[in-house]
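Q: sequence first, predicted coordinates after that:
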Amino acid sequence: MKQGHNKGSKHNQKVEEFRVNERIELLPYLLEVLSNRSRNSVKSMLTRGQVLVDNQIQTLHNLQLAPGQLVTIRKYKIVEKTEFKGITILHEDEDIIVINKESGLLSIASEKEKQLTAYRQLMNHVKHQNPKNRIYIVHRLDRDTSGVMMFAKNEKTKKKLQDNWKDTVNERKYVALVEGKVQKLEGTISSWLVEGKNHKVYSKQHAPDGKHAVTHYKVLQSNSKYSLLEVELETGRKNQIRVHMQDLGHSIVGDKKYGSKSNPIGRLGLHAQVLAFTHPTTKKSLKFMTEIPKVFFGTSK
């Protein structure tokens, strides 16, 4: 029955192949050709999608095999195709993935949430294509900030992007829904940001131990209660926009941590709308723009 047994590599993946030479059910056949494995181990391989018959994944224990059929056993666990929750892929190539992340989804794992993150979902996605694939964090968006975010697909690209972030990124725009009517239609906020022991970021006019942060803003529309701003980052510091809006005297709605007293939209009023950059490998200019959440407009009319 082990006629045609072939250990080796198929499409760069370790596999074992067996050619069937008599009618038999799949599980008994596997138990015979994999006599060095336990019954539970073989059943687990079936469940995980590691067994293919004529190049089709099969999980039925009693599947009837016929002479001449090819049984392939993959040496790795198959990762199920990802059903994305809270992310949409805008662009993917050999080096990068660009996504639109919804508010409420973590970029990467935290103490409390390790599974449902943008990072974990994208890792599953690339591993489905090839189990050796990985993704790498380049920058982050806060859990409750929505919008455009980029990941690298190899360490070389990650290093290129992080080492040359300021020169690579040509445009990074957000929209912020803030409390109150912003009187000055456009302006710039500049300060030094220092992170405290409680992970809250503080803004200071001069701080040798702080990081210089510069934020430009422009009013898109406003009423007596709320203003919608276009915000452009000159620097990319942790919580920069949130802290600088508090400095301006107009905290982002839903941002209790930085002074907000209202939340008419049921989420943080911050959205990463535009990310434009030079591709680290092809050197082409790419620009990704997402829609401003409609609830932002409705509140600030």
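A: Structure's in. What do you need? Everything numeric in this text was worked out from a predicted model, so none of it was measured. Residues are numbered from 1 along each chain as shown.

Q: C-alpha only now, for contacts and for neighbours.
A: Noted.

Q: how far away is residue 168 from residue 101?
A: Distance of residue 168 to residue 101, given as CA to CA, to the nearest Å: 21 Å.

Q: quick one, which of these two is more surrounded?
A: Neighbours around residue 168 and residue 101, counted as other CA atoms under 10 Å, are more numerous at residue 101. The numbers are 25 against 18.

Q: next up, the contacts around the closest residue to the more buried one other than its chain neighbours.
A: Taking CA to CA, 6 or more residues apart in numbering, and ignoring the residues beside it in sequence, residue 101 has residue 87 as its nearest neighbour in space, at 4.6 Å. Residues near residue 87 by CA atoms under 8 Å, 6 or more residues apart in numbering: 99, 100, 101, 102, 118.

Q: apply 10 Å and report the result again.
A: Residue 87 sits next to 99-103, 105, 117-118, 121-122, 146-149 when contact means CA atoms under 10 Å, 6 or more residues apart in numbering.

Q: which of those residues fall within helices?
A: Secondary structure of the contacts of residue 87 is defined by DSSP state H; positions in helices are 118, 121, 122.

Q: let's bring in a second one:
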Amino acid sequence: MNSKRYKEQDEVMEWDIQEGDVGERIDKWLTDMLDEQSVSRTAVQDWVKRGLAQVNGSSVKPNYKLATSDRVELKLPEPEAAEIQAEAIALDIVYEDSDVIIVNKPRGMVVHPAPGHMTGTLVNALMHHCRDLSGINGLLRPGIVHRIDKDTTGLLMAAKNDLAHHSLAEQLKEHSVTRKYVALIHGDLPHDNGTINAPIGRDPHDRKMFTVTDRGAKEAVTHFAVLERLAGYTLVELQLETGRTHQIRVHMKYIGHPLAGDPVYGRSKTVVLDGQALHAGVLGFTHPRSGERLEFRADMPQDMKHVLESLRKS
């Protein structure tokens, strides 16, 4: 497997460039690498021009093309003040105390502000509701420990202070957080249960998508169990062992059973649903202060229920 090395020391990020990255412009490549932080290409170009991003210890231009064995170093600038509006958006709160808050996120809601989505996000709603969120993830993602996609519904936890954030993040890293999803997939899954262990990385043909690959990929493990077999579809429970971007959607496409309604990784002929049929139904973790093991459940949304009812009648 092609392993891209990454580390962070004193706010400096470092990468060793591998074969699959050779020939890419550094500004575009860095923008892709920082996708999780929602950094624009314009901002990256400015950092490169200021010498914050260097190759082999020297400054380069934004159009510099990466070469084999290059080492890219990026010194992250101090975050600029960002005015995030607290918005009175209704939240389906499953649990809340002085350390954590668990919400049942609706379909169509973006988790945190990013270019193009500065309002109407879960963070905007949380800031209005509780105002005391951890600051570890920066100005645009206060309290956010993990994410689920815009059109995925279900349970998501946020930290209300740094102690809680550190604890929950460490549990995610150690794979001790229970995350179970229910999904409707295309086709008749031949096995009642099993495990998909296939590394996920960026699609070399479309850097905004992810795929199973050996190039620059990270370990990804998804466990599945059949809940119900329907005409042309299967209802499954999926448990994440790792938490890669679009992991479930990519893994189900990889085994030939993409999610129903998925506009990116799915099929053109599918169920009538405004997004993928994927719901985060179970979330369990150890409470960061009390040490108590907690587990929460949320029923699937009405639109998924209606699709299932229709399939059962067909």
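A: Looks like it arrived, so ask away. Given the structure is predicted, the values throughout are model-derived calculations rather than measurements.

Q: give me the TM-score for this pair.
A: Structural agreement between the overlaid chains, expressed as a TM-score with TM-score structural alignment, normalised by the length of structure 1, amounts to 0.66; 216 aligned residues with a CA RMSD of 2.4 Å.

Q: just to revisit the earlier point, and the contacts of residue 87 of structure 1, which are buried?
A: With neighbours counted by 16 or more other CA atoms under 10 Å, the contacts of residue 87 of structure 1 contain buried members at 99-103, 105, 117-118, 121-122, 146-149.

Q: quick one: which of these is nearest residue 44 of structure 1?
A: Using CA to CA, residue 121 is the member of those that sits closest to residue 44 of structure 1, with 23.3 Å.

Q: wait, isn't that closest one in contact with residue 115?
A: Yes: Residue 121 of structure 1 sits in contact with residue 115 when judged by CA atoms under 10 Å, with a separation of 8.2 Å.

Q: so what sits against both of the two?
A: residue 108.

Q: now whatever residue of structure 1 lines up with residue 155 of structure 2. Nearest residue, chain neighbours left out?
A: For residue 155 of structure 2, the aligned position in structure 1 is residue 148, judged by TM-score structural alignment. Spatially, and ignoring its direct neighbours in sequence, residue 148 of structure 1 is nearest to residue 100 (4.6 Å; CA to CA, 6+ apart).

Q: contacting residues around the corresponding residue of structure 2 for that neighbour?
A: For residue 100 of structure 1, the aligned residue in structure 2 is residue 104 (criterion: TM-score structural alignment). The contact partners of residue 104 of structure 2, by CA under 10 Å, 6+ apart, come to 91-95, 153-157, 279-281, 297-301.

Q: among these, name the ones in helices.
A: Among the contacts of residue 104 of structure 2, no member lies in helices (by DSSP H).

Q: among those residues, which are in strands?
A: The strands, defined by DSSP state E, take in 93, 94, 95, 153, 154, 155, 156, 157, 279, 280, 281, 297 from the contacts of residue 104 of structure 2.

Q: quick one: contacts for the equivalent of the last one over in structure 1?
A: Going back to what we said before, that points to residue 297 of structure 2. Correspondence of residue 297 of structure 2 to structure 1, assessed by TM-score structural alignment: residue 289. Taking CA under 10 Å, 6+ apart as the definition of contact, the neighbours of residue 289 of structure 1 are 90, 100, 147, 148, 172, 173, 272, 273, 274, 275, 276.

Q: of all these, which comes closest to residue 129 of structure 1?
A: Distances from residue 129 of structure 1 to these, taken by CA to CA, are shortest for residue 90, at 17.6 Å.

Q: for the closest one, grab the count of nearby residues.
A: Other residues close to residue 90 of structure 1 by other CA under 10 Å number 15.

Q: that one -> structure 2?
A: Match for residue 90 of structure 1 (TM-score structural alignment): residue 94.

Q: quick one: that match from residue 292 of structure 2, how far?
A: Applying CA to CA, the value for residue 94 of structure 2 to residue 292 of structure 2 is 17 Å.

Q: contact partners for the one residue sitting closest to the centre of structure 2?
A: The residue at the geometric middle of structure 2, judged as the C-alpha nearest the mean C-alpha position with CA atoms, centre = their mean, is residue 245 (4.1 Å). Contact criterion CA under 10 Å, 6+ apart gives 36, 147, 148, 149, 200, 201, 202, 209, 210, 220 as the residues in contact with residue 245 of structure 2.

Q: also residue 303 of structure 2?
A: Counting by CA under 10 Å, 6+ apart, residue 303 of structure 2 touches 107, 272, 273, 274, 277, 309.

Q: by neighbours, which of those wins?
A: Going through those with other CA under 10 Å as the criterion, the one with the most neighbours is residue 277, at 27 neighbours.

Q: pretty sure it sits against residue 234.
A: No: in this structure, residue 277 of structure 2 sits apart from residue 234 without contact. The criterion is CA under 10 Å, and the distance is 11.3 Å.

Q: can you map out the helices along structure 2?
A: If DSSP H is used as the criterion, the helices of structure 2 fall at 26-33, 41-49, 122-129, 162-173, 247-254, 302-313.

Q: tell me which of the ones you listed sits nearest to residue 216 of structure 2.
A: Distances from residue 216 of structure 2 to each of the helices of structure 2 were compared by CA to CA, and the smallest falls on helix 26-33, at 10.9 Å.

Q: against structure 1, where does that closest one fall?
A: Aligning helix 26-33 of structure 2 against structure 1 (TM-score structural alignment) gives no matching residues.

Q: tell me the angle of that helix relative to helix 41-49?
A: Using axes from the mean of the first three to the mean of the last three CA atoms, to 10 degrees, one finds that helix 26-33 of structure 2 and helix 41-49 are set 120 degrees apart in direction.

Q: next, the buried residues of helix 26-33 of structure 2.
A: 26, 27, 28, 29, 30, 31, 32.

Q: do stretch 188-203 of structure 1 as well
A: Of all the residues in stretch 188-203 of structure 1, those buried under the rule 16+ other CA under 10 Å are 190, 191, 192, 193, 194, 201, 202, 203.

Q: need the contact list for residue 170 of structure 1.
A: Going by CA under 10 Å, 6+ apart, residue 170 of structure 1 touches 275, 276, 277, 278, 285, 286, 287.

Q: go on, residue 260 of structure 2?
A: Taking CA under 10 Å, 6+ apart as the contact definition, residue 260 of structure 2 lies against 183-187, 233-235, 249, 266-273, 275-278, 307.

Q: of these, buried ones?
A: Looking at the contacts of residue 260 of structure 2 with 16+ other CA under 10 Å, the buried ones turn out to be 183-187, 233-235, 249, 266-267, 270-271, 275-278, 307.

Q: drop anything exposed from the contacts of residue 170 of structure 1.
A: Buried by 16+ other CA under 10 Å: 275, 276, 277, 278, out of these.
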